[in-house]
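> Coordinates for the following, if possible.
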Amino acid sequence: MKTDTIVLGAGIVGTSIALNLAERGRSVVLVDRRGPGEETSYGNAGLVERASIYPTAFPRSVKALLDVALRRNPGANYHWNALPGLIPWMFAYWRASAPARILDYARVMDSLLVHTVTEHQRLSAASGAGHFFREGGWLKLYRTEGGLASERAEFPLARHYGLTAREVSIHEALELEPSLRPVFTGAVLWSDPHSVSSPGGVTQTYAAHLPQLGGQVLRGDARTLARFGEGWSVKTEEGAVEAPNVVVALGPWAMDVLRPFGVNLPLQVKRGYHMHYRPEGNASLARPILDEEGGYVITPMQGGIRLTTGVEFAGRDAPRSPVQLDQTEILARGLFPLGPRAEAEPWMGSRPAFPDMLPVIGAAPGQKGMWLAIGHQHLGFTLGPITGRLLADMMDGVTPVVDPAPFAATRF
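Here you go, the predicted structure:
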């Protein structure tokens, strides 16, 4: 089978790339070992962010570092045996989290974030996924005055980028979300983001639209990628597929495919967990709720109330250790009337991340016809559609919707 472009990875990023290319008349085959949206794109908090101009940065204060090291922060966990291999990456992550560099990050990331809601709206309208989406932003809760003061410090930069953040009282927060219990001291409503009731469902619906544009979705093993003349070949259940172009959008598995071709990038993973719960009685949520100091998000999903944890530094394939879920569940039950767990086992996924917290979007160094879209860290679901549009612009040789230079792989 011959096509113009093979896209490896049917998460939200790869699916969005395939759709953008197919919309422009390219023949595309989207390849994954599983169905679309069944890996990392399934297990997130379902946010279409517009307001995340501040990254999930490495702790800078001594107290914050000690809280993580001594496991006093429920938003972070680590495996001792993973740390030696992570030290160079974590040092680079720490450097990139310096206050001055955070401002650079905000400027660069806003160039993508300004398009996130509209690009999702465009794909959802074309594919029929609009019923998954809701407005209303998200609510951040703070248990201490110090935590709330830190959030207030973000308001000037938010206003600079045209974002709407409004501090609300406990009473106002409970009017917005009557099922919450007043165990917090203050809250901030960020109105610009949207959210969805099933990120996996959105990705699957997007992918189901690809055949209507002439593309195909096939099961296959990305690790079979090989050079074929001047192009590329990969094995699928329908046989080998050949193309002059290949896009690697494999998230945490990207380096398994890239290293054999000499493409070495400092990609690591931040693992996370989630669990669904039945709400007690008539309790409900209208939007995602972040308990900032509790280290978790609760959000209404089709499968129930989803609790998602913070970051676990561990090997991608290391045994599961959902201690953060157990810790944050206690806090979440104090905030919201969660009923019993709706699943036998917690879900676990890996967020692919570079130490500077920016994704790589563009050509692979030294590999003609290979393109990369990896390392979207905590914003993969948010950035999928705008990544697809940007990469399609680059592959078509037209003026990109966003300056791609900050996302080039050659920065490493």
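> going forward, measure contacts between C-alpha atoms and count neighbours the same way
Noted.
> neighbours of Thr118, just the number please.
Using other C-alpha atoms under 10 Å, Thr118 has 14 neighbouring residues.
> Which of the three states applies to the nearest residue to Ala126 once chain neighbours are set aside?
Distances taken as C-alpha to C-alpha, 6 or more residues apart in numbering put His209 closest to Ala126, at 7.8 Å, once the chain neighbours are dropped. Under the three-state scheme (DSSP: H, G, I helix; E, B strand; the rest coil), His209 adopts helix.
> Verify the stated contact: His209 with Ser127.
Yes. His209 lies in contact with Ser127 (C-alpha atoms under 8 Å); the separation is 5.3 Å.
> How many residues are close by Thr203?
27.
> Actually, Gly239.
Neighbours around Gly239, by other C-alpha under 10 Å: 12.
> and if you look at Gln212?
12.
> And what about it, helix, strand or coil?
Applying three-state DSSP: Gln212 is helix.
> Roughly how far does it sit from Leu19?
Distance, Gln212 to Leu19, using C-alpha to C-alpha, to the nearest Å: 10 Å.
> Distance from the lengthiest helix in the chain to the middle of the chain?
Identified as the longest helix of the chain according to DSSP state H is helix 380-396. Mean-position distance between helix 380-396 and its chain equals 14 Å (C-alpha atoms, centre = their mean, to the nearest Å).
> For the comparison step, fold the sequence that follows:
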Amino acid sequence: MSDVIILGAGIVGVATGIHLLRRGRSVTLVDKNAPGRETSFGNAGIIQREGVRPHAFPRDLQTLLQVGLHLSTSARYEPLALPKLAPPLLRYWWESSPEHYRRVVAQYAPLIGRSILTHADLIAAAGPEAEKLISRDGWYLAFRSPDRLEADIGKARADREQFGIGFEVLDWPALKALEPHLIGGLSGAIHWTDPWTVSDPGALVGAYFKLFETLGGTFVHGAAAGLSPEADGWSTLVNGTRLTARQAVIALGPWAPDILEPLGYRLPLFVKRGYHMHYRPAEGVELKHVLLDPEVGYAMAPMAAGIRITTGAEFAMRDARPTPIQLAKAEKAARELFPLGERVDPQPWKGARPCTPDMMPIIGKAPRHQGLYAGIGHAHHGFTLGPATGELLAQAMTGEETAIDIRPFRMERFLGG
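Now for the predicted structure:
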């Protein structure tokens, strides 16, 4: 018997395991795939220290019409999924009202504040293999229209005043000097100076996983067939073998409902699916920094495998067939700004971001069972918040005072408790 079973070997599960091992707990980590190969793998590779404002549901008529008529690149929906998605999306819209959103931001900001600190801790412990993947010079929000640039500068100033977020403003000549191979069509950019970027997110999770193994953690490769409460803890069946532990952590991202619902936890979770593709740059061309084109809705990031284009949000069922329509639109828009070469990957990568209607993750104890914990629902910031979540869970599970107040992230907020 282990002290802890963790279901899910993405960045949240691996980080939680590391923090528990450091506290003297024995840990068994279970996943049907290799560590870090699902949601943790497919992102723009940003540790978003500036991301104090989670993605709200759009409330302006122009954006809603663009999404509703399938004109938007940043968001689209599958009509057949709407009946099942409608209840959590309606609550998402409600929680995005100005009054509610101000509360969400105030509660969310301290969690984002742990992002760089907790990644830095694991990077240092994981050693050169992790360190070589990291760049510490921020990323760029690049604007096509001067009006949108000015509006977002105002928001950035407010975030600097309230949360201490660092930024600089670049006009088009300064941005062109920084990225000389940009073609044009931009008015300028906001340079978020606090975040770090990663040239291979999956490899960084892999480096963290090696640290997990070095500390004595056990990995079991296989799908967990449920999770069952026992007299002295929890058990699960993996590849025909029963694993037991005194405590259990569900860190399965979009697959968490498969385990939670049989235990009686019906949470209003939904997914925002996303896609990415790698491209070779045109001959003699280089992209040096991560750029996000917010007026279209995609990111362009230099990665070890090539230039990665990542899409916005697709509201669809988790396991529905891929519909990489947004990727084609994003690629077309990106070629207007930068000389991309041919595609590198045989097929677009597809993943699912696990989301909650109030835009905040669930971190902490499940209220109806002893010894059951969850770290799920991080939406667009799972890669950013994985180590912070792992730290907080390990602290809660071992009776320590948590680094920040985790009461706003309790599961009970969705269960009427």
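> What does the superposition give as a TM-score?
Once the chains are laid over each other, their TM-score by TM-score structural alignment, normalised by the length of structure 1 reads 0.97; 411 aligned residues with a C-alpha RMSD of 1.2 Å.
> quick revisit: map the residue nearest to Ala126 of structure 1 onto structure 2.
Using TM-score structural alignment, the partner of His209 of structure 1 in structure 2 is Leu211.
> what's the burial count for Thr193 of structure 2?
Look at Thr193 of structure 2: counted by other C-alpha under 10 Å, it has 17 neighbours.
> That one touches Gly138, doesn't it?
Yes. The pair Thr193 of structure 2 / Gly138 is scored as a contact, 4.5 Å apart, by C-alpha under 8 Å.
> number of nearby residues for Lys332 of structure 2?
Lys332 of structure 2: 12 neighbours (other C-alpha under 10 Å).
> how about it, what's its partner in structure 1?
In structure 1, Lys332 of structure 2 lines up with Ile330, judged by TM-score structural alignment.
> That match in helix, strand or coil?
When classified by three-state DSSP, Ile330 of structure 1 comes out as helix.
> show me what contacts it?
By C-alpha atoms under 8 Å, 6 or more residues apart in numbering, Ile330 of structure 1 lies in contact with nothing.
> before we move on, the earlier item: which bit of structure 2 covers the longest helix of structure 1?
So helix 380-396 of structure 1 sits over residues 382-398 in structure 2, by TM-score structural alignment.
> Run through who's touching that stretch.
Contacts with stretch 382-398 of structure 2, where a contact means C-alpha under 8 Å, 6+ apart, come from 11-20, 23, 40, 43, 45-49, 111-112, 114-115, 118-119, 122, 201, 353, 363-364, 373-375, 378, 401-404, 406.
> filter those to the buried ones?
11-20, 40, 43, 45-49, 111-112, 114-115, 118-119, 122, 201, 353, 363-364, 373-375, 378, 406 (16 or more other C-alpha atoms under 10 Å).
> among those, which are in helices?
Among those, the ones falling in helices (DSSP H) are 11-20, 111-112, 115, 118-119, 122, 201.
> What about Gly162 of structure 1, how many residues nearby?
By other C-alpha under 10 Å, 12 other residues sit near Gly162 of structure 1.
> typo on my end, it should be Gln302 of structure 1
When neighbours are counted by other C-alpha under 10 Å, Gln302 of structure 1 registers 13.
> can you map out the helices along the stretch 201-350 of structure 1?
254-258, 323-335 (DSSP state H, counting those that start in this stretch).
> got the ones you listed as TSV, with distance to Phe91 of structure 1 columns?
TSV is the format used below for those (distance: least, C-alpha to C-alpha, whole Å):
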stretch	distance to Phe91 of structure 1
helix 254-258	20
helix 323-335	24
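> thinking again about what came up before, superposed on structure 2, where does the longest helix of structure 1 end up, distance-wise?
Taken over the aligned residues, the distance from helix 380-396 of structure 1 to structure 2 averages 0.5 Å (mean C-alpha distance after the TM-score superposition for structure 1).
> List the buried residues for that helix?
By neighbour count with 16+ other C-alpha under 10 Å, helix 380-396 of structure 1 contains the buried residues 380-395.
> Repeat that for stretch 245-265 of structure 2.
245-257, 259-260, 265.
> Arg368 of structure 2 belongs to a strand?
No. Read with three-state DSSP, Arg368 of structure 2 is coil and lies in no strand.
> Contacts only, for the alignment partner in structure 1 of it.
In structure 1, the residue paired with Arg368 of structure 2 according to TM-score structural alignment is Gly366. Going by C-alpha under 8 Å, 6+ apart, Gly366 of structure 1 touches Val263.
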